[in-house]
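Colleague: what shape does this take:
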Amino acid sequence: MLLAFGNFTADPSVNLQLLIGGLALGAIYAVVALGFVLVYKSTDVLNLAHGEFLMLGAYFALTFLISENLNFFLGVFVLLLVMLVFGLLVHYGIMRRMVGQGFFAIVLITLGIATIIRALLLIFYGPTERARLDLLPQGSFEVGGATVRHVDLIIFAVVAGCVLLFFLFFKYTRLGLHMRAVADDIEAAAAMGIDPDKVYAMTWAAAMVMAGVGGLLFGHVTGAIDRSIEAIGLRAFPAAVVGGLTSLGGSIVGGLVVGVIEQFANGHLGTKWREPVAFSVMFVVLLVRPTGLWGRKDLERV
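Modeller: Now for the predicted structure:
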């Protein structure tokens, strides 16, 4: 039996479809939030340019995979390599000089980076929106009366694979262990011979690669690729906060939770409620637990 109140419906097939779409959207939020949290956890930098990094990844994907018509796997490799190099340039060209500076000065620097990226994209690509990427299968199939898109399942699988590789890298590689050590205690890590500067550089590179993956995937679900994609960084911010700005695993769960909440708000209440509902959830979590659901509370001796 179908129950309705306004746009709300208890139809299981509709809710299943919203759930699947929400998990796919949440997976993109998760990979964006992962890069956001990685930078904050390792360098104590609140990177407000991460939405622009995602937008940069989407435009580069459009360039390499559509304009240059590269083989899909070669194009993805080039995309991620360019994003990695760009991350190194951000560290060595800008952020390295800001080490030891005040928190707000560094935040303003990231806003400056965001402004520069937006300006460069406007110069090289112009103000006209571009068609979305359609390289992944666009078909669908029925499950319990719900329409499941192939692209949603692929996005979820790709993000799951990337997250698994990411955590294996952190747990079993030498550089990953160094990054964890610096994030936990930079003085102790330096005393053990770990170079924090190298770790910071690889942190920015890894975050940029994550943004490249997010831009590539989001380019398949957005209506068009344009400079409004930067807003996805703002929409992924609640995911990072809900999970905890110091918890990499929390950013994944937070991304999925926010994605599902947004999709249900969009389906039952309308598009205009997507962001207010997501940010309301963030505010509630902050009121109950200021460090996020899985964030770590740092103790300071006074």
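Colleague: drop to CA atoms for contacts and neighbour counts, all remaining ones
Modeller: Fine.
Colleague: from Phe53, how far off is the most centrally placed residue in the chain?
Modeller: Among the residues of the chain, the one closest to the centroid is Val32, at 0.5 Å (C-alpha atoms, centre = their mean). Per C-alpha to C-alpha, to the nearest Å, Val32 is found 9 Å from Phe53.
Colleague: also this sequence, please, to line up against the first:
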Amino acid sequence: MGVFAQAVWGSIVTGSLYGLVGVGFVLLFRASKVLSFCQGGFMLLGAFLFYDLVKNEQLPFLVATAITVTLVAMFSAFVYIVVFAKVAAREPFATSVATIGLAGVLQAVVAVRYGTSPLALPDVVGDRSFQVAGATITVADLVSVGITLLVVAAILLILAKTQLGLQMNAVADNPGLSVHLGVSAARIATIAWGLAGLTAAFAGIAFALRSSVDPVGVANIGFFAFPAIILGGLDSVPGALFGGLVLGALQNAVAATLGTDWVDLVAFSVMLAFLMVRPTGLFGKAEVVRL
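Modeller: Coordinates of the predicted model:
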């Protein structure tokens, strides 16, 4: 019973990180039909910036988190305005490819500044743990899942209840018509890039709290967000979270039954199967632009 409970909790924690990163992918795709490959890079940037603030500047957890997500969100929006805005207006596919280059630049900058070895994060949330149904739950795990739930809930609330959300939904549903109705597609895309950077930074912080500030581990989280959003749907925020949870459960089940060597093979095989059978994902709309 304890092993099963631990596996379930591990699936929730890991899946929530996939879902949080996936939400950023979805926001960008809805706003500009760009599938960004630099979410892992922004996640990496957030994790190491947070490390700097709590390790070197010795800032409290909440202050360091607020500064980190704000700076990464602003940087993400700035990069779109300066680098990608004109390209995206002409050809979203070219922008998607260009984001691979941005991801490489961010990873190189982090490697030059911090190196490539994992760095131990100071204890900023406490190292306490407790047992629930045989599963060991740490405070860091709870904070990680709590961050995901709060951020996703806030984004869903914005999309459903605010004027900005209505404009973002209009651009996602019919970009051409929304422009004729006075909605600035460029402004919505800029905001979407900022929100995507924010979600990636939160995910980087959450991952660092649970283990260490590890460039390889952070990059893997960003990489595995792709199967999650394919499962959930490229244009569905709830679908991204659901897909992340399903992927986390699938990975834990495969690791327990077949071994860790099979995890990547099964995860990406499932992704390919969905692309062939149901390319819109479980929650995606019928009409999705193929990149």
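Colleague: okay, the counterpart of Ala131 of the first structure in the second structure and Lys55 of the second structure: tell me how far apart.
Modeller: In the second structure, the residue matched to Ala131 of the first structure (TM-score structural alignment) is Ala120. Distance, Ala120 of the second structure to Lys55 of the second structure, by C-alpha to C-alpha: 9 Å.
Colleague: show me where the second structure has helices.
Modeller: 2-32, 39-55, 61-79, 85-90, 92-114, 139-161, 163-173, 175-180, 185-210, 215-232, 237-257, 263-277 (DSSP state H).
Colleague: export these to JSON lines and tack on distance to Val132 of the second structure?
Modeller: As requested, the helices of the second structure are exported to JSON lines (distance: least, C-alpha to C-alpha, whole Å):
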{"stretch": "helix 2-32", "distance to Val132 of the second structure": "8"}
{"stretch": "helix 39-55", "distance to Val132 of the second structure": "29"}
{"stretch": "helix 61-79", "distance to Val132 of the second structure": "26"}
{"stretch": "helix 85-90", "distance to Val132 of the second structure": "48"}
{"stretch": "helix 92-114", "distance to Val132 of the second structure": "37"}
{"stretch": "helix 139-161", "distance to Val132 of the second structure": "12"}
{"stretch": "helix 163-173", "distance to Val132 of the second structure": "38"}
{"stretch": "helix 175-180", "distance to Val132 of the second structure": "48"}
{"stretch": "helix 185-210", "distance to Val132 of the second structure": "18"}
{"stretch": "helix 215-232", "distance to Val132 of the second structure": "26"}
{"stretch": "helix 237-257", "distance to Val132 of the second structure": "18"}
{"stretch": "helix 263-277", "distance to Val132 of the second structure": "27"}
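Colleague: so what's the residue count around Ile81 of the second structure?
Modeller: 16 (other C-alpha atoms under 10 Å).
Colleague: that one corresponds to which position in the first structure?
Modeller: Per TM-score structural alignment, Ile81 of the second structure is aligned with Tyr92.
Colleague: is it true that that match touches Tyr200?
Modeller: No. Using C-alpha atoms under 8 Å, Tyr92 of the first structure makes no contact with Tyr200, being 9.4 Å away.
Colleague: and the aligned residue in the second structure for Val182 of the first structure, how many neighbours?
Modeller: Mapped onto the second structure by TM-score structural alignment, Val182 of the first structure lines up with Val171. Counted by other C-alpha under 10 Å, the residues lying close to Val171 of the second structure total 22.
Colleague: residues contacting the nearest residue to Val171 of the second structure once chain neighbours are set aside?
Modeller: Closest residue to Val171 of the second structure apart from its sequence neighbours, by C-alpha to C-alpha, 6 or more residues apart in numbering: Ser178 at 5.7 Å. Shown in contact with Ser178 of the second structure (C-alpha atoms under 8 Å, 6 or more residues apart in numbering): 167, 170-171, 184-185.
Colleague: quickly name whichever of those residues is closest to Ala273 of the second structure.
Modeller: Val171 (29.3 Å; C-alpha to C-alpha).
Colleague: that closest one and Gly22 of the second structure, how far apart?
Modeller: Distance from Val171 of the second structure to Gly22 of the second structure, by C-alpha to C-alpha: 19 Å.
Colleague: residues contacting the counterpart of Gly21 of the first structure in the second structure?
Modeller: Superposed on the second structure with TM-score structural alignment, Gly21 of the first structure falls opposite Gly10. The contact partners of Gly10 of the second structure, by C-alpha under 8 Å, 6+ apart, come to 248, 252.
Colleague: spatially, which two of the contacts of Ser178 of the second structure are the most separated?
Modeller: Maximum distance among these (C-alpha to C-alpha): 10.6 Å, for Ala170 and Ser184.
Colleague: these two: who's more crowded?
Modeller: The neighbour count for Ala170 of the second structure versus Ser184, taken as other C-alpha under 10 Å, is higher for Ala170 (20 against 15).
Colleague: so for the more buried one, what's the nearest residue that isn't a sequence neighbour?
Modeller: In space, Ala170 of the second structure is closest to Ser178, 5.7 Å off (C-alpha to C-alpha, 6+ apart).
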